[in-house]
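J.: Return atomic coordinates for the entry below.
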Amino acid sequence: MARIRNTVKASGHTLLVVDDDDSLRATICRLLEVDGHEVLSAANGEEAIQVCRSRQVHLMLLDFFMPGMTGEDVVRAVRTFDTNVQIVLQTGYASEKPPRQMLRELEIQGYHDKSEGPDKLLVWVDAALKTYRHVQALHASRSGLEYILKAAPELHRLQPLDDLLRGILLQLQGLLGFSSAMVATLAPVEEITPLSGVVLTTELHDFTLRIGTGRFDQAEWAALSPEEQALIRSTVEHGELHLGTQVVLPLRVGERILGAVMVDHPHPGSGDLHLLEIFATQAAVAIDNTRLYNLATTDDLTGLMNKRAWLARLEETTQLATRHALPTSVLMLDLDHFKAVNDTYGHLVGDRVLATVSGCLVRHLRRSDVAGRYGGEELVVLLPHTPAAGALIIAERLRSAIAELAFISGGQAVSLTVSVGVASLLSNEGQVPEDVALDLLSRADQALYQAKHQGRNRVMQSADAAAR
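T.: Next comes the predicted model:
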């Protein structure tokens, strides 16, 4: 075990970095040292467990794939004697379990993809340490849970909303002693096709079980008893708290009610109700904020990020990349002969083709990549922490996957290919961040033009990168 001594003002937190890669482990330790943390390190799972037994570790950054004990094995072993340490798993292997499955199955607080770089790791560290401080407050007072609940909007930026709410609900469950709970929300109106002239009352409106614990875990609306469904509908319709064998609270944002929280908790005290009400309020605000954010940033047809939001993300990413010398690339894609598809089969078929291509794009990208619709049949992809060589591999993978898609319209096969332009961040001394982003996009557009000019259905790299 190596110990890294800090020379800056101490943060008061003890962190443990566990990774079998000596160089990477040392780099992460130095990165954390800058913030004044006491940093310990371990090269394998057995050594990490010994450190956790001998020291009070606040946060462990744990590599998932290591010889001997895996990260998953270490988590299960540590949780047998320490339930307080915050654990963020780190991984760089696509073959490992999906992040949402890991968060659901293991008692961890985060899941960091190493390809997302140091900035995202530091955000996870800050959030996990904040949660650690809040958890410590819980041991001193039940009212300490309010800190965690009120941190939900901030933590939502780091992980899917449903995972976040489920984690908070589980902490409430452990604190208050109820056995099961769930959050049900009204299905979006556009997903419902009522009869002409029918007003959507709660009796006709569909509900979605967003999250559940205990007997509600992975349950669906149809699995609830008629009495439970009626309780939820009544709570949503009248906006009033129900107390009984189950406690049901409305998810309210202003005058609107988005759904309800149901808890199996027959004898709640006033303090319990207070915490549940805080949870219902924070959950409603977070759900509504997510809906508004998606409306503002998502293209309706493709489900990808819209042009304005994507350009904003591009500028943010290039600012970080130029500041920290991180490789970054952009792909610009254009569907070949798409006008002929619209002219031959109609715009409805064209829309369906574009939506299908966009779905294919998302399936073949990494979690850290950001796809958007730039305009018409032009799509764009932002590839953070990706040099030119890696961007070419991804671009070719996308081109090949789209060429293999099968479209059928009126019994006829519709073939489609795509041309791709690739550009990567260059040394940009003297350029302001806005110019760096525009230059990167412009070079990808020029490469796309070359791909079109040379026969379509191909990937072309910007001339400056190809010459390097």
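
J.: make it CA atoms for all contacts and neighbour counts henceforth
T.: Will do.

J.: Please compute how far whichever strand or helix holds S419 lies from its chain's middle.
T.: According to DSSP states H and E, S419 maps onto strand 418-424. Strand 418-424 has its average C-alpha position 26 Å from the chain's average C-alpha position, going by CA atoms, centre = their mean, to the nearest Å.

J.: helix or strand right after that strand?
T.: Using DSSP H and E, the helix or strand that follows strand 418-424 in sequence is helix 433-453.

J.: List the buried residues in that next one.
T.: 433, 436-437, 439-452 (16 or more other CA atoms under 10 Å).

J.: can you check stretch 299-313 too?
T.: By neighbour count on 16+ other CA under 10 Å, the buried set for stretch 299-313 is 299, 302-307, 310-311, 313.

J.: now swap in stretch 368-378 and tell me
T.: 369-374, 377-378.

J.: cool, and stretch 133-150?
T.: Within stretch 133-150, the residues that qualify as buried by neighbour count (16+ other CA under 10 Å) are 133-135, 137-138, 144-149.

J.: compare with the first, here's sequence two:
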Amino acid sequence: MARINSKKAPNGKRILLVDDQEDYRIVTQTLLEREGYEVYTASNGIEAIELVKQQHFDLVLLDYFMPGGMTGEEVVQEIRKFNEYIQVILQTGYSGEHPPRDMMRALDIQGYHDKSDGPEKLLLWVDVGLKSAYTVQMLYKSRQGLKYILEITPELHKIQMVENLLQGILLQVTGLLGIVNSFLAVLPEEADTIDNISTSDIFIAMLEEGTNLEIRAATGKFSDNSPIERSLEGSKIRKIKDALIKTEVYLSNECSIIPLVVGETALGIIYLEQNDIRPEDVELVNIFANQAAAAIQNAYLYSTATIDKLTGVYVRSFFIQQLMREIRASFRQKSPLSLILLDIDYLKQINDTAGHLGGDQALSIMGSTLKKSTRVNDIVGRYGGDEFIILLPNTPLENVHNITERIYENLQGCHVEGHFGSIPIQCSMGACGLKIQDFEHGNIPQPYTQSYLEEIAKLLIDRADKMLYQAKKNGRSCAVIEQSYI
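T.: Predicted coordinates:
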């Protein structure tokens, strides 16, 4: 009687009950709902098939014999055409059907219940069916998770900027798990994390000096990228350190911490505010974390070779490589491209009044401003001491002013402190463009030779330099854009 008079809390399991007898549906639905199940009902096979097509069910309780319509056997055969995973228990009130074992094997169902055995036996079969459903769902989820990881791995290992990679990794994890508040934190690149420093060595220093981890990508309430010490209480920071020392995923009711480790080299962690990772999914999470950590390490190596540490933009040699590539693409696709050469105004004066540290600060501010002001596919480089260069693929000259105006807008309020007060950071710019349609096609070698592309690159830079010189003659802190293409 206790089972009849007490109702259990909802357990999240959804059952479809299919039977042509209304009285039996009502009684059985009441019984199952008191056990905490969410129950849907159907009176015939066609209705049941449509429901299974439209919604997720953990288990189908299906009457074998429904006069005037499809038999339970026919319904299962139809369902298996589009859903091979759903668990089914056939019910019968009649004897003489096929032997249960043969029926279960032939139809790939999980049980065969005789209604005359009563409610306790039915609930026993429901437990068996739901346990089987859980196992199948976990196997399916693991298979899909592994497939997902294999599909995104090439994207992770694509050559790209570290910041873009870190943000992409975090969005992949949070999107997969549906997490709102999260962050990805790494050890500073200058901490030589790529030089085979063991986690124990790192954390001796970390325990003495603080976490040293920097939040470099974040979602939700962590999006302001505040230091970890201000974002989390001390107990969670200790959990982060412990997870990295042990190189193990940490799960609790409050959070998940995924270490990013390559061999014995600790790179950082992914922190998820709530725990949506099941213990059985930890192995898949570790596979993803290993791939992500390897991609981060490769991005660090790529960054070391191509990025100017002071300004955060490309070094000159790498920029020239990209320029040659984009000129070739411009000829091939018949698309325009534009080039901006930029000079920080009065950098010598900044060095004289604010010292070389002040000059370095001005260069750093300019680099970050240019990255902020340009698009993802634009290419920004440091061309000389105080000169920067910007390549704008697939951009006609008439659109260059959008970039130059954005740069000046973002420089507003930027300054360094000198001996005689604040010194504003300003710049002069010159721009020119390349448009393939304006070339005499008879003068273009086929295929494009390296020397010809180098000639075009030199011509572009020389034209932009002339425009920059004109901007300085005009009083600096302005942009001069050539009116015609080269």
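
J.: one step back: the buried residues of stretch 133-150 of the first structure in helices, which ones?
T.: 133-135, 137-138, 145-149 (DSSP state H).

J.: can you tell me which helix in the first structure is longest?
T.: Taking DSSP H as the criterion, the first structure has its longest helix at helix 270-297.

J.: Wait, a strand at G384 of the second structure?
T.: No. With DSSP: H, G, I helix; E, B strand; the rest coil as the criterion, G384 of the second structure is assigned coil and is not in a strand.

J.: What are the neighbouring residues in contact with it?
T.: Neighbour list for G384 of the second structure: R316 [criterion: CA atoms under 8 Å, 6 or more residues apart in numbering].

J.: Need the counterpart of it in the first structure.
T.: Aligned against the first structure by TM-score structural alignment, G384 of the second structure finds its counterpart in G375.

J.: and what of F319 of the second structure?
T.: So, by TM-score structural alignment, F319 of the second structure is matched to W310.

J.: what separates its match from A388 of the first structure, distance-wise?
T.: From W310 of the first structure over to A388 of the first structure the distance is 20 Å, taken as CA to CA, to the nearest Å.

J.: swap in C360 of the first structure?
T.: C360 of the first structure sits 22 Å away from A388 of the first structure, going by CA to CA.

J.: which element follows the one helix or strand P154 of the second structure maps to toward the C-terminus?
T.: Per DSSP H and E, P154 of the second structure falls inside helix 119-156. Counting by DSSP H and E, the next helix or strand C-terminal to helix 119-156 of the second structure is helix 162-177.

J.: That next one: what's the following helix or strand?
T.: strand 182-186.

J.: how much does that following strand stray from the first structure?
T.: Averaged over the aligned pairs, strand 182-186 of the second structure sits 4.6 Å from the first structure after superposition, using mean CA distance after the TM-score superposition for the first structure.

J.: Can you name the residues in contact with that strand?
T.: Strand 182-186 of the second structure is contacted from outside by 166-167, 170, 174, 213-223, 267-273, using CA under 8 Å, 6+ apart.

J.: who has more neighbours, C360 and A388 of the first structure?
T.: Neighbours were counted for C360 of the first structure and for A388 using other CA atoms under 10 Å; A388 has more, 22 against 15.

J.: Now do the same contact list for the more buried one.
T.: A388 of the first structure neighbours (CA under 8 Å, 6+ apart): 329, 422-424, 465.

J.: tell me which of those is nearest to D343 of the first structure?
T.: The nearest member of the contacts of A388 of the first structure to D343 of the first structure, counting by CA to CA, is V422 at 29.0 Å.
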